[in-house]
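1. Just a sequence and a predicted model for now, questions to come.
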Amino acid sequence: MKIRYLLIMVLMTFTVLSLTGCVPGDGVNNVQHPAGFFWGIWHGWVAPVSLIIGIFNHHIRVYEIYNSGWWYDLGFYIAVISGFGGISLSRRKRVKQEE
C-alpha cells in the first residue's frame, strides 16, 4: 500500500513538472515567433496549472500574449472546452428508478 502511494506521488510530481515546462509567458514565444494553433491547444490544457504558477511568478500567464491571433484563440478555446466541459459529458448518468 505504501509503495503504491509513493508511486502515485512520484508520477503526479513528474506530471506537474513536465506541464510547467511550456506554460504561457515562459519566453518561448515572442513577436518574431508567435504561438499558433497547437500552442493554443497546449496552453488551454495547462491553463489550471498556469493559473496556480502565475500566482507566484508574475511573468507566467494563463494566455500567451504573443500569439498568431484567431488560430491561437481557436486552439485555446477548443482545449478549455474539451478539457473541462468534456468531463461532464463522460460522467455516468444515474437513471431514476420509478417506485
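-> Looks like it arrived, so ask away.
2. okay, CA-based contacts and neighbour counts for the rest of this
-> Noted.
3. where along this protein do the helices fall?
-> 2-19, 37-45, 47-56, 70-80, 86-90 (DSSP state H).
4. Could you look over the ones you listed and pick the most buried one?
-> Highest mean neighbour count among the helices of the chain (mean count of other Cα atoms under 10 Å): helix 37-45, with a mean of 22.
5. what angle sits between it and helix 70-80?
-> 40 degrees (axes from the mean of the first three to the mean of the last three Cα atoms, to 10 degrees).
6. One more to weigh against that first structure:
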Amino acid sequence: MKTKLWLLLVAVALVVTACAAGPNVVSHVDGQQLAGFWKGLWHGLIYPVTFIISLFTDRVSIYEVHNNGNWYDFGFVAGIGLLHMIFGGHRRLTKRRREPSTAS
C-alpha cells in the first residue's frame, strides 16, 4: 500500500513539474527597461482589474513579459497575496468564537 502511494506521489510530482514555466526568453530585449520588483508588486495589486479588462482587449495583459525574472515574479505574487489579505483572505484564517450553548 505504501509503495503505491509513493509511486502516485512521484507521478503527481512529475506531472506538476512538467507544467512549470520555462525561462523568460523575451526578457533580454535591448533598449527597453525591464519590469522589476516594484512593478511586479503593482501588477499583482491591480490584477483583478487588469484581468477583467484583458478579457475585452488585446492591449492589456495581466503579466509583464519584459521583466527581470525572479524579482518581478516575487513582486507579482506578493502583490496578489497582499491584495488577498486586504480584501478578506485573513478572515478565513481566524476562528470564530462559538457561543456557549444554554441547553439544560
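-> That came through, no problem. Here the structure is a predicted model, which is why all the values come from computation and not from measurement.
7. Turn the helices of structure 1 into TSV, including distance to residue 31 of structure 1.
-> Compiled in TSV, the helices of structure 1 are given as follows (distance: least, Cα to Cα, whole Å):
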stretch	distance to residue 31 of structure 1
helix 2-19	23
helix 37-45	15
helix 47-56	21
helix 70-80	14
helix 86-90	33
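8. Of these, which is nearest residue 62 of structure 1?
-> Smallest distance to residue 62 of structure 1 across those (Cα to Cα): 5.2 Å, for helix 47-56.
9. Where does the closest one end up in structure 2?
-> Under TM-score structural alignment, the alignment places helix 47-56 of structure 1 onto residues 47-56 of structure 2.
10. before we move on, the earlier item: which one of the helices of structure 1 lies closest to residue 30 of structure 1?
-> For those, the distance to residue 30 of structure 1 is smallest for helix 37-45, at 12.7 Å, taking Cα to Cα.
11. Taking their axis directions, the closest one and helix 47-56 sit at what angle?
-> Using the same axes, to 10 degrees: helix 37-45 of structure 1 against helix 47-56 is 70 degrees.
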